[in-house]
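Asks: Would you be able to build a 3D model of this:
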Amino acid sequence: MAPIVVGDSLPDGDLAWFDESDQLWMIPIHSLAAGKKVIIFGVLGAFTPICSMNHVPGFIESAEELKSKGVDEILLISVNDPFVMKTWAKSYPENRHVKFLADGSSYYTHDLGLELDFSEVGLGIRSRRFALLVDNLVVTVANIEEGGGEVTISGVEEILKFL
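Replies: Next comes the predicted model:
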């Protein structure tokens, strides 16, 4: 499947999320993005070094600025189970705005065309690093990294240039 690009409609799909009271929900992405301006960013995996020390903290630290520029939701997607994502989210006690969404079976990542196969190093199917700016379900920015390495175009600094 070809990766999602600018002008595409955001596919719908259910992602797992634990709310503040530790209730597990299966949330259709359209319910979070319809009629709103949202950032959806994807990472290789929970607790991986670059994701944990660079990619995710950038969005958490810039959340207020993103919100002040009209962003309604900041959504993080990773191919991990929801319990891992809940624990990872709790490792950022300063986080008030980024929702940690689990795509445990990588179905949604597949629908976005953003899968990476890291089976040869024991990680299985993962997500490419990416950052999408979506306005009322239409992709207006699609910053997709080539591999799972460094954060270049998928970091918060690049998204801020478009707001």
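Asks: make it CA atoms for all contacts and neighbour counts henceforth
Replies: OK.
Asks: Determine which residue of this protein is most distant from the centre point.
Replies: E120 (23.9 Å; C-alpha atoms, centre = their mean).
Asks: Give me the distance between it and P49.
Replies: Distance, E120 to P49, using C-alpha to C-alpha, to the nearest Å: 19 Å.
Asks: how about this one, so we can line them up?
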Amino acid sequence: MIKVGDTIPHTTLMEYSEVEGEGCSIGPNAVDVAKAAAGKTIAVFALPGAFTPTCSAKHVPGYVEKFDKFKAAGVDEIWCVSVNDAFVMGAWARDQKANGKVRMLADGSAEFTKETGLSLDLTARGMGLRSNRYSMLIKDGKVVTLNIEGPGKFEVSDADTMLGQLNA
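Replies: Model (predicted):
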């Protein structure tokens, strides 16, 4: 399992872009995790699934609402990672009004999730392999903080906890 001090996995996530700009075409675009994180401070949070109750009502809204506080604390980008496809993540970004604040990154084949060792088997619930709920702060590709939730919990991966760690 990934831990503080480790380098984030060198995998590719997918991002749906609503509009063309800055070299991105409309539609799903590959995001090379290592390149995208190089030289940046990134608050990453991952969750089991788009449009799921806790994720939609609490997890994503906290990061969207506190975007300016994250920027003021020195965070360059906020990433939300979920084992969903880029089209679902794009629709969820619209629903959550996350565009321009939180990058909704799809881990469709769970490669990033498997490489972090933070997968969650929800086959019994009809959801298959998903990501555990967690947050981590990454600086120049290295994990600085890591907050992993217990089963069914939402206590340590929220925006307020991450901000507290940033401002400590």
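Asks: Could you get me the TM-score between them?
Replies: Once superposed, chain against chain, the TM-score is 0.94 (TM-score structural alignment, normalised by the length of structure 1); 160 aligned residues with a C-alpha RMSD of 1.1 Å.
Asks: What lines up with the residue farthest from the centre of structure 1 in structure 2?
Replies: Using TM-score structural alignment, the partner of E120 of structure 1 in structure 2 is A124.
Asks: Same check on E65 of structure 1?
Replies: Per TM-score structural alignment, E65 of structure 1 is aligned with K69.
Asks: Mean distance of the helix or strand that match falls within to its aligned residues in structure 1, please.
Replies: Take DSSP states H and E as the rule and K69 of structure 2 turns out to sit in helix 67-72. Compared with structure 1 after fitting, helix 67-72 of structure 2 deviates on average by 0.6 Å (mean C-alpha distance after the TM-score superposition for structure 1).
Asks: Packing partners of that helix?
Replies: Using 3 or more C-alpha pairs under 8 Å, 6 or more residues apart in numbering; DSSP states H and E, no helix or strand is in contact with helix 67-72 of structure 2.
Asks: The following helix or strand past that helix: average distance to aligned residues in structure 1?
Replies: Proceeding C-terminally, helix 67-72 of structure 2 gives way to strand 77-82 as the next helix or strand, assigned by DSSP H and E. Compared with structure 1 after fitting, strand 77-82 of structure 2 deviates on average by 0.4 Å (mean C-alpha distance after the TM-score superposition for structure 1).
Asks: gap between strand 77-82 of structure 2 and the chain center?
Replies: 3 Å (C-alpha atoms, centre = their mean, to the nearest Å).
Asks: Same check on stretch 100-114 of structure 1?
Replies: With C-alpha atoms, centre = their mean, you get 9 Å for stretch 100-114 of structure 1.
Asks: In it, which residues are buried?
Replies: Neighbour-count burial for stretch 100-114 of structure 1, counted by 16 or more other C-alpha atoms under 10 Å, picks out 100-104, 106, 108-114.
Asks: Reformat those residues as JSON lines; add secondary structure.
Replies: Below are the buried residues of stretch 100-114 of structure 1 laid out as JSON lines (DSSP: H, G, I helix; E, B strand; the rest coil):
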{"residue": "F100", "secondary structure": "strand"}
{"residue": "L101", "secondary structure": "strand"}
{"residue": "A102", "secondary structure": "strand"}
{"residue": "D103", "secondary structure": "coil"}
{"residue": "G104", "secondary structure": "coil"}
{"residue": "S106", "secondary structure": "coil"}
{"residue": "Y108", "secondary structure": "helix"}
{"residue": "T109", "secondary structure": "helix"}
{"residue": "H110", "secondary structure": "helix"}
{"residue": "D111", "secondary structure": "helix"}
{"residue": "L112", "secondary structure": "helix"}
{"residue": "G113", "secondary structure": "coil"}
{"residue": "L114", "secondary structure": "coil"}
